[in-house]
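In: Fold the following for me, if possible:
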Amino acid sequence: MKKSSFQNNIQSFGRFLSGMVMPNIGAFIAWGLITALFIPTGWSPNEDLATLVGPMINYLLPLLIAFSGGRLVAGIRGGVIGAIATMGVIVGSNIPMFIGAMIMGPLGGFLIKKVDSLFADKIKSGFEMLVNNFSAGIVGGILAILAFQVIGPVVLALNEVLRMGVHTFVNHGLLPLAAIFIEPAKILFLNNAINHGVLSPLGIQQSAETGKSIFFMLETNPGPGLGVLLAYWVFAKGMVKQSAPGAVIIHFFGGIHEIYFPYILMKPALLLAVIGGGASGIFTFRLFNVGLVATPSPGSIFAYLAMTPRGNYLGVLAGVIIATLVSFLIASILIKRSVLKGDTMEFESAQSQVRDLKGKDLHIDKTDKKYTVDEINEIIFACDAGMGSSAMGAGKLRKKLRAAGSQIKVINKAIDEIPADAKLVITHHNLTKRAKNQAPQAEHVSIQDFLQTPAYDLLVERFTSDKNKQSRSAEKKSRQQTSLNTEILKKENIKLGLKSVQKTEAIKMAGELLVKSDYVDPDYIDAMLDREKEMSTYIGEGVAIPHGVGSAKKKIKQTGIAILQFPDGIDFDGKTAYLIIAIAGVGNEHLKILANLSEVIEEKNTAEKLRTTSDLNYFYRQFTL
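Out: Sure, this is the predicted structure:
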């Protein structure tokens, strides 16, 4: 329990830091490019343009961070007070005051929010603007003086202690050992706290002094994750092998490192691979004495190269390649050993572990207010900065909607940029409250994991089912009027009140019903079992849908389903399934079946009754009418 609370606190802290830094990454990149181009050792030295470097890092960037931090706490008003307060620590120091900005920005927002609450409903009509402006000015002025005289010196002292500690670490050649902490932390805490709270401020300060910093490279190196994904691609089997190439592209070229976390958790020993890769990469960077001019965000190879100063390309590429090779070699040994032992690597189970480490399970937080498909022409995916996770989630949902024939647009935005007229907004559950404040009129869908797909499938089914409700009704009536040989569900293929058995036995029983009704060839049962080994077909609400995919399509003669009811339940890899619905779909007809099933099991009362009822006619009507 304590561990979970600690993890949640770390994650919340990381998300807040990310909310301050990520919206301003463009400004950091602009500063980095100007630095790389125009300083005396840059690509195109220019004494006049180089004068931009100092004011940007000393004033612009800290003020942007402070404004973002204050805005997170108390809106635009909080952002303004946070920026005013931060001027105190900036003027009172001789180093880029990013840590001071991260303190004063949220503090300014918090205090002005408290002051505003004191005057709420106590200001006479006509004096609101006067009181608001003067209260902001007084609070901002006091905080700026406090920051100049007290907070600034304290932050300077702490910064000096931290700087001396880091330099001692670096001078003794121990920096590669940082991978022992950084690589596991990326997977356990999703890296925001370490990256934005520690490494980026250190990197910015070092870059201001030397024109580059290795600290920008410690956590963002794509090599370790790439090596693990390549090892899965080459040596693994089944679904995980098939999914690895796509993950390679998203990770290495898209810069979304979270994509490889489930692959590590499938086999925790692979932490050795990313630690080895990270340490060897850092050692190589140090050997070549290279660094980047700013944070590469997202951490793709393109961002890496864009932030590389002149004369550093060989060392930077060498560090990425060495990290990839070392990680690949270690991961290859571990994965090949697992394959030889016959170990099953459950990709879906690993994704669940990622959700558990984030303190969550997939759910959709439905609201009372819903819009019809005709009223919604755009879906907004929102996260802290409108990049990374939300971009990938938006891409996944967009692809699924297009495949289903829907023309609804899906775009990703930062929380603070959600349009005022948004009808449907999708956010991580920890951000839903902020999203509701930003767009109270919208319907908000809260999801637990941008990488997980069942939520997207439910949304697709909802929109396509609403849009095609009449056509599906006509299809159902047409099926009812056809002969028994072409019915998708026959009453004799519904078996109620069965005694609990092992999962594989239940799948075989359902498959035999499909064979008996001449829906499939006997070999289709083996395909169902193989599919279950690759990934569980449990979909929630006590329902599992075993089916074959890929080459198994050739073994399907006609579309049909069979349903087995086990009132006492069957263990599906830790989940209890009461209904086993075997599916055989010709072409894309299985999508229609899934849409129909989702409507049935979506109703809690109906789903509960289906688990226990002995009324065959009731059961049949729920799936056919």
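In: only C-alpha atoms for contact and neighbour calcs from this point on.
Out: Noted.
In: what about the strands in this structure?
Out: 378-383, 409-414, 424-428, 443-447, 494-495, 538-540, 543-544, 560-572, 575-584 (DSSP state E).
In: so which of the ones you listed comes closest to Val131?
Out: Nearest to Val131 among the strands of the chain is strand 409-414 (31.4 Å), distances taken as CA to CA.
In: Check which helices and strands that closest one sits against.
Out: strand 378-383, helix 389-403 (3 or more CA pairs under 8 Å, 6 or more residues apart in numbering; DSSP states H and E).
In: Next, format those as TSV and append mean neighbour count.
Out: Listed next are those as TSV, based on neighbours: other CA atoms under 10 Å:
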stretch	mean neighbour count
strand 378-383	24
helix 389-403	19
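In: do you know which of those lies nearest Ala323?
Out: Taking CA to CA, helix 389-403 is the member of these nearest to Ala323, at 24.5 Å.
In: now that closest one and strand 409-414, what's the angle there?
Out: 180 degrees (axes from the mean of the first three to the mean of the last three CA atoms, to 10 degrees).
In: Another for comparison:
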Amino acid sequence: MASTTSAAPGVGARVRVQQFGTFLSNMVMPNIGAFIAWGLITAMFIEVGWLPRYLGIGDSPDSWVAKFGGWGDFAGGGIVGPMIIFLLPLLIGYTGGRMGYGDNSTRGGVVGAIATMGVIVGTDIPMFMGAMIMGPLGGWSMRKVDSLWDGKIKPGFEMLVNNFAAGIWGMILTILGFVVMSPVVTWIADRLGEGVDILVDNSLLPFTSIIIEPAKVLFLNNALNHGVLTPLGTTEAAESGKSVLFLLEANPAAGAGLLLAYMMFGKGLAKASAPGALLIHFVGGIHEIYFPYVLMKPKLILAMIAGGFTQILVNVLFNSGLRAPAAPGSILAVYAQTPGDSVLGVTLSVLAGAAATFAVAAILLKMDKTEEADDELVGATAHMESLKGKSSSVSSVLTGGAAVMTRPIQRIVFACDAGMGSSAMGASVLRKKIEAAGYSDVTVVNQAIGNLTDEYDVIVCHQDLADRAAQRTPSATLVAVDNFMASPRYDEIVTMVGASRA
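Out: Next up is the predicted model:
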């Protein structure tokens, strides 16, 4: 089974960065539906929205559309203002409180939401950053307070003590958030906003692709998008009606150009799987699908930077933006949040970004003289083991041998950073293969790496996430893959299931 050798030097820092990014994104990801709802309501009901501007419905300030949309009184009237000022930060604070307390505790979520209210009323901007601080702090500190008298309360007084403890501690945190934290977070938000303004005013925003594109393929895409860009972009959209920041990471242009290049100039399995990956990426919005194509040939990161730079530049030139986050990063979600005056710019950014990536990737792939061969599998396995910092218990399976299970395989989990896009897709493919082989009693689920528990027989994840997965499930057999959609590892897992029952 799993080896216990120490981690490789340098792995720890990368894993810690991934874990911190995942922590931030996990506060936003469960609430993306609320962000989308706010974006659609804004798009439909504000004064320049779809209903009054294009359909002529409720174009009077006295109409129900105007009252619902809160024309002329963004912070206090209608529903648009209260949703972004109160609902969205409180949802993030509640989710962060549950995470901070541990065990997905509702108690921690309630205290986290109470604490978040302090920074909300202490500022006049959407307080997402404050929610990401006060929410987890509220949950974590409530757990520490509870531990002070854990097991010491006399029978019959548990509810009284617990409720008053949560109420009193929540009140203290709310005051702390209002008096201390809100000025600090407001100052930070102002400085970050000024930084974004400097980048935009000096036409430097496209250069952020030098950071964004490499970070994405290292599985920091959710951290960047939902931990940083979404809070800043939502604040900007609240003021101006749209934000280009929503398009920095979520635009599917560069990934589409890369997969198109593989379709035409790739080799072997990469070329054969590229069309399906393109559909999943561009329409499904699961950007993780193209990461292995870059990791397979790291020099292609130059093509991704070229595409990212181009699409951002076009959006800056045309003053394009989205009303709310496009999640997932599907072209359908992008257009759903695109205001009328940005449709041309967004469309050109997608075309130009894809074309730039395609052109650079095509040159690099044409210049690449290496042949697609079976020994790439051995190389991928070695790369996975270097990332893990230890030999994998299933390396023999990946390189042609056979893994020996000491018990029948019953539970398999497919894990990814957020536990939604790529892991759900991989779990679906693997589930069908296992059911087709006649092992209907084997369960295959998908989950975020941060929520894994050591209760599974086999865990499947991308090779760059293998180290984090191994930490969470030390007794499980780890299978690292480099292609979410058409990995030969899936067939080998089916063989492992059969062998474990022999």
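In: related to what we said a few turns ago, so which of the strands of structure 1 is nearest Asp116 of structure 1?
Out: Here strand 409-414 is closest among these (CA to CA), at 26.2 Å.
In: Could you give me the buried positions within that closest one?
Out: Across strand 409-414 of structure 1, burial judged by 16 or more other CA atoms under 10 Å covers 410-414.
In: ok, those residues vs Asn9 of structure 1, which is closest?
Out: Of the buried residues of strand 409-414 of structure 1, the one sitting nearest to Asn9 of structure 1 (CA to CA) turns out to be Ala414, at 22.2 Å.
In: Now that the closest one has come up, it's in contact with Ser389, right?
Out: No: Ala414 of structure 1 lies out of contact with Ser389 (CA atoms under 8 Å); the separation is 11.0 Å.
In: tell me, what's touching the two both at once?
Out: Cys383 (CA atoms under 8 Å, 6 or more residues apart in numbering).
In: one step back: list just the nearest of the buried residues of strand 409-414 of structure 1 to Glu505 of structure 1.
Out: Once CA to CA is applied, the member of the buried residues of strand 409-414 of structure 1 that ends up nearest Glu505 of structure 1 is Val410, at 42.0 Å.
In: mind checking how far stretch 508-518 of structure 1 is from the chain centre?
Out: Stretch 508-518 of structure 1 sits 40 Å away from the centroid of its parent chain (CA atoms, centre = their mean, to the nearest Å).
In: what's that stretch aligned against in structure 2?
Out: Under TM-score structural alignment, stretch 508-518 of structure 1 has no counterpart anywhere in structure 2.
In: What residues of that stretch count as buried?
Out: So stretch 508-518 of structure 1, judged by 16+ other CA under 10 Å, has buried residues 508-515, 517-518.
In: same thing with stretch 325-337 of structure 1?
Out: For stretch 325-337 of structure 1, using 16+ other CA under 10 Å, the buried residues are 325-332, 334-336.
In: Any chance you could list what contacts stretch 150-166 of structure 2?
Out: Under CA under 8 Å, 6+ apart, the answer for stretch 150-166 of structure 2 is 107, 111, 142, 146.
In: List the buried residues in it.
Out: So stretch 150-166 of structure 2, judged by 16+ other CA under 10 Å, has buried residues Ala166.
In: What residues in structure 1 pair up with it?
Out: Under TM-score structural alignment, the match for stretch 150-166 of structure 2 is residues 120-136.
In: Would you confirm that Thr406 of structure 2 contacts Ala502?
Out: No: applying CA under 8 Å, one finds Thr406 of structure 2 not in contact with Ala502, separated by 10.5 Å.
In: still on that earlier bit, out of the helices and strands packed on strand 409-414 of structure 1, nearest to Lys267 of structure 1?
Out: Nearest to Lys267 of structure 1, of these and by CA to CA, is helix 389-403 at 23.2 Å.
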